[in-house]
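Asks: What follows is a protein structure lacking sequence information:
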């Protein structure tokens, strides 16, 4: 299938200029970038898309074997960039897409000029000396709850992800996004996201990289962001003093400024 159609991709902005690729996190779609993207349209070409199984993507293209790890999503992005004949893009990935972007950078560094990772976590589970923010039992309990009551879990987790009780409209929006996705696909993507371990991949990233961390962030705590920064040699690190896991929604002005400063 045409990658543009499969991923509900949109290419717009300043044609012929450097391309910024905006990749959404778990349970979301490309609309989550709407407060950020307009500030770049005049000077950059923009590519937004939905991961297969999310938003307006082609749900029939979802393959449970292919997407049993994040490499399947990285392959989709490589196919999308090749189809659009794009190289040296600036990839802006939120949450799980930050790690997916790292995998793209490792597989095809020629396609990526810069990597911006917003709220990345290579492993959510505490393992040995590594702090991911969650004990393994916590993750298993979360997955069990998700399996038995996906809609109830969505209503609980989305305010936690947004992390801003003063902005309930964003938690409501995120919850609606979660609830519009196919529950079986959403459950599978959650397992892949929260039970994965991509720590060993970080040291293989060689492109210019910026890690953007919010504080406090329950989903990807500050220690995790600093770990990612330490593992990617030569990377830059920026801390936004704003609560929650979605600064592109709750702190868009600072997110825009950080991206512009880096590129």
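Replies: Yes, it's here. Quantities reported herein were computed from a predicted structural model and do not represent experimental measurements.
Asks: can we go C-alpha only for contacts and neighbour counts from here?
Replies: OK.
Asks: chain center to stretch 77-88: distance?
Replies: 18 Å (C-alpha atoms, centre = their mean, to the nearest Å).
Asks: got a list of contacts for that stretch?
Replies: With contact meaning C-alpha atoms under 8 Å, 6 or more residues apart in numbering, stretch 77-88 is reached by 3, 4, 18, 19, 104, 108, 110, 111, 112, 113, 114.
Asks: Put this next to the previous one:
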């Protein structure tokens, strides 16, 4: 089961998911408010926290899965999957977190990558000029060395998202703090971390790994926050090795 990150849609898995479809039933979907989802289903109260999205994940599992799922989530969706697995661990055989972060804000000794002032300024810019924010932020998120095409693709993906929904989801995403939930995880979990990520520094991966007793940390050589797109080979290999070790 593949879940995309902020401002993206299920197409972002096109270089990662197909190899798994040969051996698994695969489920791809768009978060409510993204991609081709039904925008009328967006409820600002329900989605005022990541728990609303976690409830959707559990509904999809109930509807389409024939047994415990291997959940693969990118960025904020990694945390959404974690919350779903904490609530109903029996429905998850494993979680794979691609570039996750439980909290984006520095809170010493925790280093999330941004000060609160940084996040507040980013959200103000997003509120006042969403398209400008998208154009400015997409290239560093994707990783400049990976070429302008992928940066443009992410920009276009951001711009296809309903601006009002994107602004709300951004606030929920970048202000969420799920550090205290890490110790509740019982599902075997792989953390795939880029060695150079502007949104999720390497220290975040080590922090999560130290607090999740069932976790494995794989650091891949990659610049940017989307290793499933910019380093799909190493990310797949880390995932394959993790699943093989679990007998899955």
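Replies: Sure, I can see it. On a predicted model such as this, the values are computed, not experimentally measured, just so you know.
Asks: now what about the TM-score between them?
Replies: TM-score for the superposed chains, counting by TM-score structural alignment, normalised by the length of the second structure: 0.96, backed by 243 aligned residues with a C-alpha RMSD of 0.9 Å.
Asks: quick revisit: need the contacts of stretch 77-88 of the first structure in TSV (columns: distance to residue 25 of the first structure).
Replies: TSV is the format used below for these (distance: C-alpha to C-alpha, whole Å):
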residue	distance to residue 25 of the first structure
3	19
4	19
18	23
19	20
104	16
108	21
110	24
111	21
112	19
113	21
114	19
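Asks: Tell me the counterpart of residue 100 of the first structure in the second structure.
Replies: Using TM-score structural alignment, the equivalent of residue 100 of the first structure in the second structure is residue 80.
Asks: Surely that match touches residue 49?
Replies: No - counting by C-alpha atoms under 8 Å, residue 80 of the second structure does not reach residue 49; the two are 9.6 Å apart.
Asks: In terms of packing, which of these two has more residues around it?
Replies: Per other C-alpha atoms under 10 Å, whichever of residue 80 of the second structure and residue 49 has more neighbours is residue 80, with 24 against 17.
Asks: so which helix or strand takes in the residue lying closest to the more buried one once chain neighbours are set aside?
Replies: Leaving aside its sequence neighbours, residue 80 of the second structure sits nearest to residue 54 (C-alpha to C-alpha, 6 or more residues apart in numbering; 5.1 Å). Counting by DSSP states H and E, the element that carries residue 54 of the second structure is helix 50-64.
Asks: Would you check the span in the first structure matched by that helix?
Replies: Aligned using TM-score structural alignment, helix 50-64 of the second structure spans residues 70-84 in the first structure.
Asks: Give the aligned equivalent of residue 203 of the first structure in the second structure.
Replies: Counting by TM-score structural alignment, residue 203 of the first structure lines up with residue 183 in the second structure.
Asks: Its match: what secondary structure?
Replies: Using DSSP: H, G, I helix; E, B strand; the rest coil, the structure places residue 183 of the second structure in helix.
Asks: That one: what's it in contact with?
Replies: The contact partners of residue 183 of the second structure, by C-alpha under 8 Å, 6+ apart, come to 211, 212, 213.
Asks: Repeat that for residue 116 of the first structure.
Replies: Residues near residue 116 of the first structure by C-alpha under 8 Å, 6+ apart: 90, 91, 92, 93, 98, 209, 210, 211, 212, 259.
Asks: Can I take it that it is in a helix?
Replies: No - read with three-state DSSP, residue 116 of the first structure is strand and lies in no helix.
Asks: Run a quick neighbour tally on residue 61 of the first structure.
Replies: Using other C-alpha under 10 Å, residue 61 of the first structure has 12 neighbouring residues.
Asks: mind checking how far it is from residue 76 of the first structure?
Replies: 11 Å (C-alpha to C-alpha, to the nearest Å).
Asks: Excluding chain neighbours, what is closest to the residue mapped onto residue 26 of the first structure from the second structure?
Replies: Aligned counterpart of residue 26 of the first structure in the second structure: residue 6 (TM-score structural alignment). Closest residue in space to residue 6 of the second structure, ignoring its immediate chain neighbours: residue 76 at 6.6 Å, by C-alpha to C-alpha, 6+ apart.
Asks: burial count for the alignment partner in the first structure of residue 100 of the second structure?
Replies: In the first structure, the residue paired with residue 100 of the second structure is residue 120, using TM-score structural alignment. Neighbours of residue 120 of the first structure under the rule other C-alpha under 10 Å: 31.
Asks: again with residue 124 of the first structure
Replies: By the criterion of other C-alpha under 10 Å, residue 124 of the first structure has 25 neighbours.
Asks: likewise residue 149 of the first structure?
Replies: Neighbourhood size, residue 149 of the first structure [other C-alpha under 10 Å]: 12.
Asks: Name the residues of the helix holding residue 54 of the second structure that come out as buried.
Replies: Neighbour-count burial for helix 50-64 of the second structure, counted by 16 or more other C-alpha atoms under 10 Å, picks out 50, 51, 52, 53, 54, 55, 57, 58, 61.
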